[in-house]
Structures are given as structure tokens and as C-alpha cells.
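Visitor: fold the following for me, if possible:
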Amino acid sequence: MEAKGKGSAFAKAAPEIGHPVTNFPDDPRFHPLPPAPEANFSLSLETILPRVTEEAEQAGALAFHALGDTGGIHGAETQNAVAAAMQEQITNADANERPRFLFHLGDVVYLSGQSSQYVAQFYEPYQYYDAPIFAIPGNHDGETTEETRCGLEGETSLLGFMQNFCSPSPRRLFKHRSTMTQPYCYWRLEAPFVHIIGLYSNIDGQLDRRRESRQQAWFVEQLRSAPPDKWLIVAAHHPCFSLDETHGGYVEIMSAMDAAFRESGRTPDLVLSGHVHAYQRFSRNLSGKSLPYVVAGNGGFANSSRSLHKLQRGLVIDRLPFQTALPRVRLESYDVMNAGFLRVTAGSDRLTVDYFPVSFDDPPAIAREPWDSVTIRSAEMPKTPR
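Guide: Now for the predicted structure:
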């Protein structure tokens, strides 16, 4: 057998040490999207939680959880521990600080998004999580067996995701949890104090096939029409930036976002992603403002510290923040040893992202206070990029 070393057609070029964006494949995989309904792909949180606006205004803030990469094929112990930690926050929080929902950043079901795996990998682990769960798809959610690499019967791409998150009406499938009624695989959640634009970055990190602009055009319009007096969050499964040795950041997602920011004249206040099985927080200077890019892909699929995605080999970080090879991008914090999740709190004058690690010990150690945190205040809202 031919060695797959340097010079081999199968060799993967190592990323430049310290560079948070990697090269894009010459022939990226892209699976067709499901049929789109005749709608604006927008959902109000009020339709799911009828009194949420009144309650959030009384509390002065809206809190929610976020994480990615949870689906388990190696056992559900870690996913269960993370879900229990989030539920403990819901149970113990004061009424004005209680997380109201979970926004999943993709890769709900491994390895190929099969609809038959949703009970074991989604409904059972979250059966005691007492809040709605929204989601955007990850590559594994869309990477069905059309390629027959697993020798299984094929399903159309995103079939399981659409059935369970984009159902025309709620259907109770497992105990108290029902299917969700999101409008599409990419969509906008309208909530008190905050709007979330959820994108679908397909299999290899693209919004659209090259020379197409269906999702890109929708994205630009959502940025333009988002209320200026609410915090704006953009979520995509593939991260723009990462210093891990396995994936790295995705140049086409970064380019698509930057183009949309410029065309719309609106830059979000926070970018959330998963895909990389670790926690990383970057800051990027746009017009003199600091825009956080947070990667939270350690939600449960990686079931040990060894299985998390480590930082690039040869990368030496003596102190934080760490200046990456991109002049305006810095690594502010990271965790490559624990599972974990985010709590995002949006108020009238500030947006705060807290990270809580969950150890792989038995029983797991759960942080009661944030291990890492960043706050954006209204006077610091980034404008359009230079």
C-alpha cells in the first residue's frame, strides 16, 4: 500500500502554526437542501413560550443555553452529564436568570443524521431538560448515507433533522419532549432583547454551492431587517476561526459572513459555532470594535479529554490573549480538557457569554461559576467591517 506521507495525493497539508483559518478542499461535499416552504424562515419565541416577552421585560434580560456536537455513538454518559448540568442551572436559577431554551449549534445525531437515531441520541439525553431546544444542522446531521460509506440504507439529506426540528406541528415522540416547529434548516429566532440568525453550513463549510446565492441572499436580508435595538447573534456549525489541529477555521464561512456584513451594513454582536470538539473564544477587531467568535463544540460527543480536538501541534501559547497569524484575530480563551456549554444572557444594555466546563470524572465536576466570560455593552456594538 502506498504510504500517505508527504507528496501523496492523500496527504493533508498541515495548517500554518498560529493561523486560525485552513485551506478549503478543491472539491467540497455539498448535499442538496430540502424543499423550502413559502415563508420568511422566521420564528418568534413568543409562539413557543407565550409569556416570554412579558417575563423577560420584567426580569430585564433573557438567558439561554448553547452548545454543539452532542450526538453520541460511544455512549451517552458525557452528553447526559452536560444536560444535567444545564438542567441544574434552570432549577436553581433565580426567575430573572433562568435559561429559557437551548440553541444547539449542530451535529445532533452521529454519524450520518439517521432519523432512527434521534430517540437514543437526542430525546433520551434531554428528557429532563425543562426548556425548548432549537437547532441548526451540522455536517453529520446532513451527511446522510447517500455516499453509502457506512453501508446503510440512504435517506435524503437532513431528513431526520427536518422531521424533528422543522415539523409542521408539534408531535410528542418521547415522554414530555415534542418535535420542534422551526421554519427551515436555516432560520431566524426572534426573541426579547435578541435575534439569532441560524445558518446551515452544509457538509464541508459552505452556505451555498459555488455560483449560487440562495442562503447568502437570505442571510443578507436578515442582517438588514434585524432590529437595531436588539442584540444580533449569528450561528453556524462550522467556525470561522479555530486553532485546533483537526479542523481549523473555515475560510468560505468567514468569507460568506464578511461579504454579508459588508453588503447589509450590519455586523452582529456575537458569532457562535460548534464542529471543533473543544471550547475556544476569539476576538476580532472590526472598525476598532471587538467582535467575539465563540466555538462550543464540546457538548457531549467527545467522551474523554483525549477525544477532544487539541490545539495545533507546535503551537506555543505562553499567555492569553494570543495573537494569531491574522492581525485582527486573537485567541482570548480555550478549554481542550473538558466537556461544557454556554449560557448567553441578553439584556437591554449588555450581552454576556459564560462558559461552564463539565469534567469527564465520575461523578463529573461541574463549575458553579463561569470558567470564562465575555460581556459586550451597548456602547461597544461593532459596526460595519472595514
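
Visitor: okay, CA-based contacts and neighbour counts for the rest of this
Guide: Noted.

Visitor: and what about Arg224, helix, strand or coil?
Guide: Assigned by DSSP: H, G, I helix; E, B strand; the rest coil, the conformation of Arg224 is helix.

Visitor: next up, the contacts around it.
Guide: Arg224 makes contact with 264-266, according to CA atoms under 8 Å, 6 or more residues apart in numbering.

Visitor: if we use 7 Å, what do you get?
Guide: 264, 266 (CA atoms under 7 Å, 6 or more residues apart in numbering).

Visitor: measure it to Ala256 for me?
Guide: In this view, Arg224 and Ala256 are 15 Å apart by CA to CA, to the nearest Å.

Visitor: can you pull out the helices in the stretch 251-386 of the chain?
Guide: 251-264 (DSSP state H, counting those that start in this stretch).

Visitor: and the strands in it, which stretches?
Guide: Ranges of strands in the stretch 251-386 of the chain, per DSSP state E, counting those that start in this stretch, are 270-273, 279-286, 289-296, 322-323, 329-335, 339-347, 350-358, 372-377.

Visitor: closest one to Tyr129 among these?
Guide: Proximity to Tyr129 (CA to CA) singles out strand 339-347 among those, at 13.7 Å.

Visitor: what angle separates that closest one from strand 372-377?
Guide: 20 degrees (axes from the mean of the first three to the mean of the last three CA atoms, to 10 degrees).

Visitor: buried residues in the longest helix along the chain, which are they?
Guide: Scanning the chain for the helix with the most residues, using DSSP state H, yields helix 77-92. Buried residues in helix 77-92, counted by 16 or more other CA atoms under 10 Å: 77-87, 89-90.

Visitor: now the other sequence, so there's something to compare against:
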Amino acid sequence: MLWAARNGVLASWFGDPTGRTRARWVAQREAAGAPADKVIRRDDPDRFSFLVIGDTGEGDDPQYAVVPGFLKTGQDTRFAILASDVIYPVGSADDYGTKFFRPYRDYRAPIYAIPGNHDWYEDLGGFMRVFCDDAPPLPPAPRPRPLSRAWIRSLLWHRPRPDDGQRLDKARQLRSTPGQQAVQPGPYWAIDAGPVRIIGIDTGLLGRLDAEQGAWLRETSQGHRPKILITGSPLYVDGRHEPCAIEGGGTVDDIVRDPAHHYVAAIGGDIHNYQRYPVRLDDGRTLQYVVAGGGGAFMHATHTIPRVDVAGVTERDFRCYPLRGDSLAFYSRLYGRRMRLPRFFTLTEAEATAVIAERLGITPARTPDASTRV
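Guide: Predicted coordinates:
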């Protein structure tokens, strides 16, 4: 699996080709008739609900375990958005049957998506076929100059199998009703739904934007309509600010914070848990920065998040799920089993919560009994 998912490492070592590949996908979609402004205009009422689900597609027990809650919570929603890493490990088209169409076959509304780094490990081919009107494969890129960094990268680059996607037509039958269909103009887009504009951006392999997409984001963010950003790379995560650089200068968070753009929230996947940072800006607005990565992939730990003090957000305002103490208790049991020393490693939830409270000097959300020993 690590070898199949090697493209992220190669991009960081030998240069990231994501921006050029994305531009070719976008140009192909525009040539096929997709709107140049990449805006999906829906007929939604002024009051409605939609779902955002990050990091879904492993196709195993964790993904299927959350499906019943997803269906119950989402039964009256107008649509859903998958925020990052739709398919693990490398976004193969043939994986969409068990990791997208089958688990969400009973969700009766459309599903839109933005890609995560795992969807890019096969140059986004599977994602574009499923979400972008069965976009045909890209023609081969020009050959890089011999012995250049790009040439070395091309020799090692993971590419899809020639026969990948042969099972896709059969898988599509699981979500084939007219009400379930949605066509996107590309890997990044905006949705005008009721009173709000939802903007989805594609942060590629390394969590940044190319210049072309950055210019589009600035233009699409204009206007008085309230906006929500959906991104594959959260802007606040694990107590850190990750503003997401744009090629040529500036950051995504600069655009989100600009009062002229009227953003109310920025929601990102990639990290497999839930975190929320209500950041109060100088102009009096409060922007909700959310990590929404609990959509079905294995859960990332929260007990490793340090004491939060970032952009004026402290432990009083910060929220996460699972709670840090529950996360530590779970991992203590996990390592107890793996090391065959359960009595040495395992902590109860109360013990783990007491450890977190002492280590970080915080008041836990669920206070352990006073007799709990650290």
C-alpha cells in the first residue's frame, strides 16, 4: 500500500505536477461544455440542510459502521459533500463500487465531492470519471527532459492499471435513480444553494493551490452571499494554523478572512477526527474553522493535540471528537493488545481523562471521579 501511494513522496522530492495535471483536467471539462465559472446552480429553498463528510472511502468496517447514522441524520438533506479522500488508498476507479456506490446507495440525494491527496495518487482519473460526467482519460503529458528531476519522477510515478474501471458501469447501478445524480464542472467548484454559496477547492497532493485555481477562488469569493469553504486541507488543525499557500503569493485563509467575501465557515477533511476552532476576527465576525474527517476512515488520535492556544482560540472554545481522554484510552488498549501486555498499557476512560487533564493542565469536558489515580 505504501508503495502504491508513493506519489505524494515523489512530488515532495522531485516537484509537484498536480497543478499542471489539474489545469489539463479543467481545460478538458470546459471543452466538453462545463461552465467556465465552475458554479453549480441549484434550486434549493432559503432554509435547507446538507451534509459534509470527510475521509470516507476505505471500504471496510469503519466506513460501513457510520453509514446507518449518516442515512438517519441525512434523510431530509438536499445533498451531501464528500470533503477529501473519497477513495483509499490510491483513488482507483474499480474501488468506487465498495467504497462509494455501495455504502451510499440508500442516500437518495446527490453527492458532490472534492478530491484529497489519496484521490490524486492515480492522477485523479477515477474521481473525474465518477463525479465529472465520465471524463475521458487525459492524453499523455509531454516527455520531460532526460535526467531532469521531472524525468526521475516520471520513471517512479504510480499510474492506474490499463484495465482500471471495468467494473465501474456495474457499480453505478447502485446509485442510478435520477434524484441521486450530480455532475461537477471539475475537481473544484462552487454551489449556489438557497442563500449560501459553498466553494470546494482541490488542494492536490501537497495541500496547496495552483495559481489558476487561486485566481478562480478570489473571483468566486466576491459578493455579499454568505460562503462556506470546503477544502481537502483544514486551515486550523491540531492546534496549528495551516493557511494553505497559493502559487504566486497569498493564502486561502487570506481570502476566507477578507470581510468583503463574507465567509462564515471553512471545513476541511484529511485529518480523521472532528475539531472546531471558532476564530473571532478583528471586525467582530466569528469564523468557524472545522476539521470534519470522521466520515469512515480509521480514526486519528486526538490525545496528541497539544493545549490549544491559537488565533485567540483556547481550550474554553476548542472542541474535538473523540474526546482526548477517550482517544488515549482507546490507543492504550490497542497497544496493550499489540504488545501482548494489556495490564501494563491499558487505561480506563476515567484514568486516561485524568492523565490528559494533568498533562495539558486543562479542565476536561467530562470530569473523572476525584478518586481516579494518575
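
Visitor: average offset of the next helix or strand after the longest helix of the first structure relative to the second structure?
Guide: The helix or strand immediately downstream of helix 77-92 of the first structure is strand 99-104, counting by DSSP states H and E. In the superposition with the second structure, the average deviation recorded for strand 99-104 of the first structure is 1.0 Å (mean CA distance after the TM-score superposition for the first structure).

Visitor: could you do stretch 82-89 of the first structure as well?
Guide: With mean CA distance after the TM-score superposition for the first structure, stretch 82-89 of the first structure averages 1.8 Å from its match.

Visitor: over in the second structure, find the residue span that stretch aligns onto.
Guide: Using TM-score structural alignment, the residues of the second structure aligned to stretch 82-89 of the first structure are 66-73.

Visitor: list the contacts of that stretch.
Guide: Taking CA under 7 Å, 6+ apart as the rule, stretch 66-73 of the second structure contacts 103, 107, 296.

Visitor: which one of those is nearest Ala23 of the second structure?
Guide: Nearest to Ala23 of the second structure among the contacts of stretch 66-73 of the second structure: Gly296, at 30.0 Å, using CA to CA.

Visitor: now do the SS call for Ala120 of the first structure.
Guide: Secondary structure of Ala120 of the first structure, per three-state DSSP, is helix.

Visitor: correction: the previous question concerned Leu43 of the first structure.
Guide: When classified by three-state DSSP, Leu43 of the first structure comes out as strand.

Visitor: any idea what it aligns with in the second structure?
Guide: So, by TM-score structural alignment, Leu43 of the first structure is matched to Ile40.

Visitor: that match against Ile191, yeah?
Guide: Yes: between Ile40 of the second structure and Ile191 there is a contact under CA atoms under 7 Å: 4.6 Å.

Visitor: just the helices in the stretch 101-250 of the first structure please.
Guide: Counting by DSSP H, counting those that start in this stretch, one finds helices in the stretch 101-250 of the first structure at the ranges 118, 139-142, 159-165, 214-225.

Visitor: quick one: residues contacting Asn285 of the first structure.
Guide: Applying CA under 7 Å, 6+ apart, we find Asn285 of the first structure in contact with 291, 328-329.

Visitor: of those, buried ones?
Guide: Here, 16+ other CA under 10 Å leaves 291, 329 buried among the contacts of Asn285 of the first structure.

Visitor: which of the contacts of Asn285 of the first structure are still contacts in the second structure?
Guide: With the contact criterion set to both residues aligned by TM-score structural alignment, their matches' CA atoms under 7 Å, those that also touch in the second structure are Leu291.

Visitor: dump the contacts of Asn285 of the first structure into TSV; add distance to Ala235 of the first structure as well.
Guide: What follows is the contacts of Asn285 of the first structure, written out as TSV (distance: CA to CA, whole Å):
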residue	distance to Ala235 of the first structure
Leu291	14
Arg328	21
Val329	18
